[in-house]
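1. prediction below, plus the sequence it came from.
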Amino acid sequence: MTPQSSPDARTSGGFVQNAAAYGVATPRPGLLLTLLLLIAICIVALTAIDLATMSERIASLSSSAEAGKLPVDALRSSQLNSSLFISAFMIGVLALIAFGHNWARWVWLIVCMLVGFLVALGTLMLMFTYSMDAALLKCAVYLILFVLSCMLFAPSCNAWFRRIKEIRNNPRLHPASGAAAATAVPADGQPYHPYAPPGGMSGAPAAPVAIPPRPRTISLAVALFLLNAVLGMILTVIYLPDMFAMQNALLGEGLMKKLAFGGLVFGIVLMLVVLYFIARGSNVARWIWTAIAVFGFLNAYTTLRMAFAISSAYGALTTFSQLVSLAGTILLFLPVSNQWIRQVRLANGR
């Protein structure tokens, strides 16, 4: 007898069906696929708007006498790196959502949407001064993007993420493992029961795996990051008036102070949360920190140019801060650190 295909398989077509089932144990709902595609299109549109208006933005930033102190090439490099990094970060979070990581939905909603939109308000206010049409278009895309992001929590999407979590917690639920599990013979000789709970194939439950002690490389990396954060706060307090004097002409004194203090508080909170999970052996937190560090390294040229323009001491200390951050990031990926994180994942059953 020829097996009958499901209604979804008959109507979705080969490409859509393959995309829905690629890399996951259960096919993605059509709504989730559509949302991810539309969100990706919005990201491309926002990036295109930023790149299309970059020359006008640079001209607006460097039009005043005070802003003329800023190096134009460094400013252009910073703007380009920021736009491309933000786009790549957002696409990366979408990829994690597409492969069934529920926490990535909350990262998207909280970091990319809520916090990202608050940060984008500063650039939008500036954009209205040099390109009204582009600013209005960007606002419309942001509104569409926020609505699509909320739809990621639709009932069909929630059910699919719950199903993925169940399969990851109990590999016997994986469709591909059904045939192999049916013919498998456990070490104790007992027959396999397909509906047995995890660990039910053996007479006694599996003993929990102890989490290994944290290696010195991870502890030293976290210590370097905390040292770098303290140094950064000290430099910010000392040289903040000079930074305001240079950048007040760009966004205005009131807005500049709000962005500076708001960014400082958000950066400290984000850093503490990420470092906490790194100290607990989270591989995801390690890569999130690496992405943030890469963004900082891409903007190092602009940061150092502005620091040396203010003071030689400020430039030297900023260079030292960049080197400390680089050293800590390298420590996170030494073989000892990689082995410990793998052991933590095994101990936690992930």
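-> Cool, got the structure. Keep in mind that this is a model prediction, so the values were computed, not measured.
2. make it CA atoms for all contacts and neighbour counts henceforth
-> Will do.
3. mind listing residues that contact stretch 270-282?
-> R214, I218, S219, V222, A285, R286, I288, W289, W340, I341, V344, R345 (C-alpha atoms under 8 Å, 6 or more residues apart in numbering).
4. now, among those, which is nearest to S149?
-> Ranked by distance to S149 (C-alpha to C-alpha), the contacts of stretch 270-282 are led by I288 at 20.5 Å.
5. okay, and the closest one sits in which element?
-> helix 283-298 (DSSP states H and E).
6. who are the packing partners of that helix?
-> helix 72-98, helix 253-279, helix 312-331 (3 or more C-alpha pairs under 8 Å, 6 or more residues apart in numbering; DSSP states H and E).
7. the first one versus helix 283-298: what angle between them?
-> Read it as helix 72-98. 160 degrees (axes from the mean of the first three to the mean of the last three C-alpha atoms, to 10 degrees).
8. okay, buried residues for helix 72-98 please.
-> 72, 74-76, 78-83, 85-87, 89-91, 93-94, 97-98 (16 or more other C-alpha atoms under 10 Å).
9. and stretch 106-117, how far from the chain's centre?
-> 10 Å (C-alpha atoms, centre = their mean, to the nearest Å).
10. included below, for side-by-side comparison, is a second structure:
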Amino acid sequence: MNPQSSPDAVPAGGFFTAAANYGVAAPRPRLLLVTLMLIALCILLITAIDFAFLSERVNFTLSMTEVKATTYEALRANEMNTILFVTAVMGGVLALIAFGRGWARWVWLLVCMLAGSALALIWVALMFQYAPGAAMIKCAVYVMLVVLSCLLFAPSSNAWFRQLKELRNNPRRQAATPAAWQSAAPADGKAYDPYAPPGGLSGVSGAALAPVVLPPRPLTATAGLGLCVLASLAGMVISLIYMPDVLAAQSVALGTGMMKNLVYGSLIVGTVIVMLLMYFIARASNVARWIWLVLAIIGFFNSINAFKTAFVVSTLYGSLAVITQLIVLAGTILLFVPASNQWVRDTAQARRP
């Protein structure tokens, strides 16, 4: 067994080997790889069900809130963007897990599973009113997601995440050949143990450590990050100020109960997610950069309908919404210009042996 691999790492050859080794310093365990694929399938299935019954969902919402029929298209667009946003967030967190970010498992557990389950239960309970068969399928998928989420914390997965963290903290240890890992022993004389706590690689000899010098962040990437952060914070403040007027324009009462908490909580959670993505983009994370691009594209299409409502509420609000969206667009473009792309590639290369 290659000591760099987890106990149930995928053997050489075939599609699973390519998937297990893609983008990581050590092969993903078979259990983790299958779990990630099944979770991705569950996300796609939930999204497909939501889109298949989107019209029924909108009609049911209209009947419950007694909104005028003229707001059907706006409500449908909002529901569609909500579905896409939730799918993108879940897919983004799953991608971070797949690329060895152990903390993303806790984000998945706390945000997508625990907090998300509360919203999912509300949506499924309502879905039983207009599509009971689809609601039963979604319940089964959610139960499967809970079971699969527990498998993300299996011993072999924990060992793999610890190993990747060790390698990230000491990138030059990746230069050691398998033979060196097999022949070398830690200082305490014990054999390599993949389940050992962090620090178990520190005694390996024969892998000379060299300081890792990361390339400086270019002006384009710094400016792009600044613009995206500025626009996101400004957008949250503007939305908090004008949200009661926006909902009133759509004949939706903000109230003081669950609806109010849900609206303001969504704004705050969305801003926190953006700040986390900006943090990892600032550290040259290509995965976070592409997750941000997907969210920015969804936000752009959402803004097309949002601008109409914004100008109905207030000319000032509509103008500010357009300006913040243009700033986000400019910042996103700066994150993907050649200089920024080269910085991400050079940083990734510097972290390799």
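-> On my side now, so go ahead. Keep in mind that this is a model prediction, so the values were computed, not measured.
11. care to give me the TM-score?
-> The TM-score (TM-score structural alignment, normalised by the length of structure 1) is 0.73; 320 aligned residues with a C-alpha RMSD of 3.9 Å.
12. closest one of the contacts of stretch 270-282 of structure 1 to V111 of structure 1?
-> I288 (11.9 Å).
13. show me what that closest one aligns to in structure 2.
-> If you follow I288 of structure 1 across to structure 2 using TM-score structural alignment, you land on I291.
14. tally of neighbours for that match?
-> 20 (other C-alpha atoms under 10 Å).
15. grab the nearest non-local neighbour of it.
-> In this structure, I291 of structure 2 finds its nearest non-sequential neighbour in G92, 5.7 Å apart by C-alpha to C-alpha, 6 or more residues apart in numbering.
16. distance from the helix holding I288 of structure 1 to structure 2 after superposition?
-> Following the fit onto structure 2, the mean deviation recorded for helix 283-298 of structure 1 is 2.4 Å by mean C-alpha distance after the TM-score superposition for structure 1.
17. got the buried residues for that helix?
-> N283, A285, R286, W287, W289, T290, A293, F295, G296, F297, L298.
18. quick one: which of the residues you listed is nearest G252 of structure 1?
-> Of those, the one sitting nearest to G252 of structure 1 (C-alpha to C-alpha) turns out to be G296, at 24.5 Å.
19. which helix or strand contains C150 of structure 1?
-> Under the criterion of DSSP H and E, C150 of structure 1 resides in helix 132-151.
20. from R351 of structure 2, how far off is V344 of structure 2?
-> According to C-alpha to C-alpha, to the nearest Å, V344 of structure 2 and R351 of structure 2 sit 11 Å apart.
21. who has more neighbours, these two?
-> Shown here are V344 of structure 2 and R351; by other C-alpha under 10 Å, V344 has more neighbours (25 against 17).
22. N286 is in contact with the more buried one, correct?
-> Yes - at 6.6 Å, V344 of structure 2 and N286 qualify as touching, with contact defined as C-alpha atoms under 8 Å.
23. now do the lengthiest helix in structure 1 against helix 253-279, angle only.
-> Under DSSP state H, the helix in structure 1 containing the largest number of residues is helix 216-251. Orientation note: helix 216-251 of structure 1 sits at an angle of 170 degrees relative to helix 253-279 (the same axes, to 10 degrees).
24. list the buried ones in helix 216-251 of structure 1?
-> 217-219, 221-222, 224-226, 228-229, 232, 236, 243-244, 246-251.
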